[in-house]
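1. when you get a sec, could you give me coordinates for this:
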Amino acid sequence: MTKFPPVRGTLTPDRPLADLTWLRVGGPADALFQPADLDDLSGFLRQLPADVAVFPMGVGSNLIVRDGGIRAVVIRMGRGFNQISIEGNRVTAGVAALDAHVARKAADAGLDLTFLRTIPGAIGGAVRMNAGCYGSYTADHFIEAQVVTRDGQIKTLTKDDMNFAYRQSDLPDGWVLTQATFHAEHGDPETLHQRMTDQLKKRDETQPTKDRTAGSTFRNPAGFSSTGQADDTHELKAWKVIDDAGMRGAMRGAAQMSPMHSNFLVNTGGATAADLEGLGEDVRKKVYDSSAITLEWEVIRVGEP
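-> So this is what the prediction gives:
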């Protein structure tokens, strides 16, 4: 039995995680820690035995926690990490600040981070996954991030440190993002808000936003140049190869590939994590058999069966 350090936040042993993920599945974590503030988080990690695994978790928007739960301390940031401040053309946001809220606050100040408006989740996940939409990615605006290392040190990471790539970044296991700073171009607030309204309308017309999903399930496949070499354009869409494989609307248990947008995995009610992940693997196999393309998961899957 692990002896946990004293905290000022909330530390809950054997905490079920299903209610903290958008797909509403998953077993318990060994413990869930919700730090009160930066010092609370730093002190906890500094004193936590080095052999205890740590898993930072945002709002659970792109996460499948397997039914057996996670053998780790899950760290979930809350109110102490959701502040947003603006200075000049720089926007600094805590990792618990919702992407949509950051986009709106920036627009109020005449700064264009509108690409964040339709991305589900919070800023920590956007940085970790280099989230993007409408041709803009987090990396395009990123200046720096504050992190707490696994041994409790507080550091600042630059864009070079993050080594951003398509839908990914480099962050050592157990390091916890706490805030990030972005640069943004100036724009007319009314125009920026109208753009976001239009983006939301388009999203709601094409994606199952009313269903229990985790956003895009698979990354768009890498493209191929005229010489046949793989490139990083990602112009081929995952939904298209899923459709071509006949998997739109496919089901396993109560898990379904959305009939509205076939790259969205849906819990139609009562699905297990095994149903959802198993259906995803069914899709990957069918797509490979159909087109020799190996789809890569965008949804993060963690824990034990």
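
2. rest of the way, CA atoms for contacts and neighbours
-> OK.

3. run through the strands of the stretch 151-300 of the chain in chain order.
-> 154-158, 176-183, 185-186, 213-216, 251-252, 255-257, 264-267, 300-302 (DSSP state E, counting those that start in this stretch).

4. who are the packing partners of the last one?
-> Helices and strands touching strand 300-302, as assessed by 3 or more Cα pairs under 8 Å, 6 or more residues apart in numbering; DSSP states H and E, comprise strand 63-65.

5. elements contacting the strand it packs on?
-> helix 273-291, strand 300-302.

6. mind redoing it with 10 Å?
-> strand 213-216, helix 273-291, strand 300-302 (3 or more Cα pairs under 10 Å, 6 or more residues apart in numbering; DSSP states H and E).

7. between the ones you listed, which one is closest to A93.
-> strand 213-216 (22.0 Å; Cα to Cα).

8. what does the closest one contact?
-> With contact meaning Cα atoms under 10 Å, 6 or more residues apart in numbering, strand 213-216 is reached by 21-24, 60-64, 119-121, 207-209, 238-239, 255-258, 261-268, 297-300.

9. hmm, back to that, which of the helices and strands packed on strand 63-65 sits most buried?
-> Stretch with highest mean neighbour count among the helices and strands packed on strand 63-65: strand 213-216 (a mean of 23; mean count of other Cα atoms under 10 Å).

10. where along the protein do the helices fall?
-> For the chain, the helices defined by DSSP state H cover 38-47, 99-108, 123-128, 138-141, 159-162, 189-206, 238-244, 273-291.

11. how about those in a markdown table, adding distance to L177?
-> Below are those laid out as a markdown table (distance: least, Cα to Cα, whole Å):
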| stretch | distance to L177 |
| --- | --- |
| helix 38-47 | 10 |
| helix 99-108 | 15 |
| helix 123-128 | 6 |
| helix 138-141 | 14 |
| helix 159-162 | 11 |
| helix 189-206 | 27 |
| helix 238-244 | 29 |
| helix 273-291 | 26 |
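
12. just give the nearest non-adjacent residue to the residue sitting nearest the centre point of the chain, would you?
-> Nearest to the geometric centre of the chain sits G125, at 3.9 Å (Cα atoms, centre = their mean). Nearest residue to G125, sequence neighbours excluded (Cα to Cα, 6 or more residues apart in numbering): G58, at 6.3 Å.

13. likewise for S85?
-> Counting by Cα to Cα, 6+ apart, the residue nearest S85 is T92, at 5.3 Å.

14. do you know how far W239 is from T21?
-> 23 Å (Cα to Cα, to the nearest Å).

15. again with S258
-> Relative to T21, and taking Cα to Cα, S258 is found at 18 Å.

16. check Q34 too.
-> 15 Å.

17. what's the answer for Q199, then?
-> Distance from Q199 to T21, by Cα to Cα: 24 Å.

18. of these two, which one has the most company?
-> For Q199 versus T21, neighbours defined as other Cα atoms under 10 Å are more numerous around T21 (21 against 18).

19. that one reaches G27, doesn't it?
-> No: in this structure T21 lies outside contact range of G27 using Cα atoms under 10 Å: 11.1 Å.

20. I'd like the structure of this one too, to check against the first:
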Amino acid sequence: MTAPVDTAGLRGKLTADAPLAKLVWFKSGGAADWLFEPADLTDLELFLDRLDGRLPVMALGLGSNMIVRDGGVPGVVIKLGKPFAGITVEDDHVLSCGGGAHGILVASTARDAGIAGVEFMRGIPGTVGGFVRMNGGAYGREVSDVLIDCDVVHADGTLVTLPAAELHYSYRHSDLPDGAVVVRARFQGEAGDPAEIGARMDAIGEARENSQPLRTKTGGSTFKNPPGKKAWELVDAAGCRGLTIGGAQVSEKHTNFLLNVDNATSTEIEQLGEEVRRRVRDHSGVELEWEIQRVGRV
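-> Below you'll find the predicted structure:
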């Protein structure tokens, strides 16, 4: 397979026909046509500049809220690793976080620095890049409440800084263009007591442990909460608790989670989600919207 760009001078790893199942929480799905793991920001800019938008580009963090379809992902998947996972504490209680930084690490870094306001990230599985794109949130707060701005590399290799206002956030949505890769974000916190911050983080961790199927092959929260309603309550009322298709199952612990319990294909997982949507629509008249990102060829 001929590389999509001239690889001279690139320091990252470019892989053809790269399996993605091992990189996503559902542990299912096909391969990426190409997977690029840049060595650093300069390497990413050079790669995308050479690609110049000729192929679709998709960023991948922890793969915690994603179904990769069995037909694989066309174009190039960008996987941000350790070079993009750094977190620094700046003046005025600002956290500058790499796009590959884990939410729990952001929250714990803030705690240690006496910065309050981002404890909710303890409850979101995933990385900063995904949070920024999807306006990730939990336990009453979301990224739009704390984001100052973010550094983004567009699909043509152009690096820009976007203020939060330009992302036009709404519930689990932003206007960040397809193919744009979030490489850094700055969050505004406030002064706080580390012990009190830690206690709030512990409470979030305990609440997740008690209510969510954390040690399973899952994609996290499956459907968005409709206005004034809870998705899990609608799913439960429609009789979907424990429902299965193939190796996929609606969690019995939290009905807004789908599980890969027996080598499910991504097709089975997505079909199960659509069956849940149908049953909820028939029972309550509510049209559930997917929160999980579904990508790739069917």
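
21. TM-score for this pair?
-> For these two chains in superposition, a TM-score of 0.96 is obtained (TM-score structural alignment, normalised by the length of structure 2); 293 aligned residues with a Cα RMSD of 1.0 Å.

22. CSV for the helices and strands packed on strand 63-65 of structure 1, including distance to A145 of structure 1?
-> Formatted as CSV, those follow (distance: least, Cα to Cα, whole Å):
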stretch, distance to A145 of structure 1
strand 213-216, 24
helix 273-291, 32
strand 300-302, 21
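
23. of all the ones you listed, which one is nearest G43 of structure 1?
-> strand 300-302 (25.5 Å).

24. so how far is that closest one from its chain's centroid?
-> 11 Å (Cα atoms, centre = their mean, to the nearest Å).

25. need the counterpart of I115 of structure 2 in structure 1.
-> Here I115 of structure 2 is matched to L111 in structure 1, going by TM-score structural alignment.

26. and for that match, the neighbour number?
-> 24.

27. my read is that it contacts H183, right?
-> Yes: contact criterion Cα under 10 Å: L111 of structure 1 and H183 qualify, at 8.7 Å.

28. common neighbours of those two, please.
-> Joint contacts of L111 of structure 1 and H183 (Cα under 10 Å, 6+ apart) are 86, 88-91.

29. any idea which of those has the most stuff around it?
-> V91 (24 neighbours).

30. got the contact list for the aligned partner of T21 of structure 1 in structure 2?
-> Using TM-score structural alignment as the criterion, T21 of structure 1 maps onto V24 of structure 2. Going by Cα under 10 Å, 6+ apart, V24 of structure 2 touches 60-68, 217-219.

31. TSV please, covering the residues you listed and showing distance to G137 of structure 2.
-> Listed next are the contacts of V24 of structure 2 as TSV, based on distance: Cα to Cα, whole Å:
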residue	distance to G137 of structure 2
L60	18
G61	16
L62	16
G63	16
S64	14
N65	13
M66	16
I67	19
V68	22
K217	21
T218	18
G219	15
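
32. nearest to Y169 of structure 2 among the residues you listed?
-> Distances from Y169 of structure 2 to the contacts of V24 of structure 2, taken by Cα to Cα, are shortest for N65, at 18.4 Å.

33. I'd guessed the closest one sits against W25; true?
-> Yes: between N65 of structure 2 and W25 there is a contact under Cα under 10 Å: 7.7 Å.

34. when the two are compared, which one has more neighbours?
-> N65 (23 against 20).

35. counterpart of the more buried one over in structure 1?
-> In structure 1, N65 of structure 2 lands on N62 (TM-score structural alignment).

36. for its match, list the residues it contacts.
-> 21-23, 120-121, 125, 129, 213-217, 298-301.

37. still on that earlier bit, what's the residue nearest to S85 of structure 1 aligned with over in structure 2?
-> Match for T92 of structure 1 (TM-score structural alignment): S96.

38. could I get the contacting residues of its match?
-> Applying Cα under 10 Å, 6+ apart, the residues contacting S96 of structure 2 are 86-90, 106, 148-150, 184-188.

39. same check on A126 of structure 1?
-> 58, 95, 98-99, 116, 119-120, 132, 137-139, 167-168.

40. now swap in S144 of structure 2 and tell me
-> S144 of structure 2 neighbours (Cα under 10 Å, 6+ apart): 131-132, 134-137, 164-165, 167-174, 187.

41. give me the buried subset of those.
-> Among the contacts of S144 of structure 2, the ones that count as buried by 16 or more other Cα atoms under 10 Å are 131-132, 134-137, 164, 167, 169, 171-174, 187.

42. mind putting those in JSON lines, distance to D282 of structure 2 included?
-> Formatted as JSON lines, the buried ones among the contacts of S144 of structure 2 follow (distance: Cα to Cα, whole Å):
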{"residue": "F131", "distance to D282 of structure 2": "32"}
{"residue": "V132", "distance to D282 of structure 2": "34"}
{"residue": "M134", "distance to D282 of structure 2": "28"}
{"residue": "N135", "distance to D282 of structure 2": "29"}
{"residue": "G136", "distance to D282 of structure 2": "29"}
{"residue": "G137", "distance to D282 of structure 2": "29"}
{"residue": "A164", "distance to D282 of structure 2": "38"}
{"residue": "L167", "distance to D282 of structure 2": "35"}
{"residue": "Y169", "distance to D282 of structure 2": "31"}
{"residue": "Y171", "distance to D282 of structure 2": "24"}
{"residue": "R172", "distance to D282 of structure 2": "25"}
{"residue": "H173", "distance to D282 of structure 2": "26"}
{"residue": "S174", "distance to D282 of structure 2": "30"}
{"residue": "F187", "distance to D282 of structure 2": "42"}
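
43. which one of those residues is nearest G75 of structure 2?
-> M134 (21.4 Å).

44. find the nearest non-adjacent residue to the aligned residue in structure 1 for that closest one, please.
-> By TM-score structural alignment, M134 of structure 2 lines up with M129 in structure 1. Closest residue in space to M129 of structure 1, ignoring its immediate chain neighbours: Q168 at 4.4 Å, by Cα to Cα, 6+ apart.

45. give the aligned equivalent of that neighbour in structure 2.
-> Match for Q168 of structure 1 (TM-score structural alignment): H173.

46. hmm, T149 of structure 1 is touching L157, no?
-> No: using Cα under 10 Å, T149 of structure 1 is not in contact with L157, being 11.0 Å away.

47. overlap in contacts, those two.
-> With Cα under 10 Å, 6+ apart, T149 of structure 1 and L157 have common neighbours 171, 177.

48. which of the two has more residues huddled nearby?
-> Taking neighbours as other Cα under 10 Å, T149 of structure 1 and L157 compare with T149 leading, 19 against 16.

49. check contacts around the counterpart of that one in structure 2.
-> Using TM-score structural alignment, the partner of T149 of structure 1 in structure 2 is H154. Contact analysis of H154 of structure 2 by Cα under 10 Å, 6+ apart lists 45, 48-49, 52-53, 57, 160, 176-182.

50. no further queries at this time; thank you.
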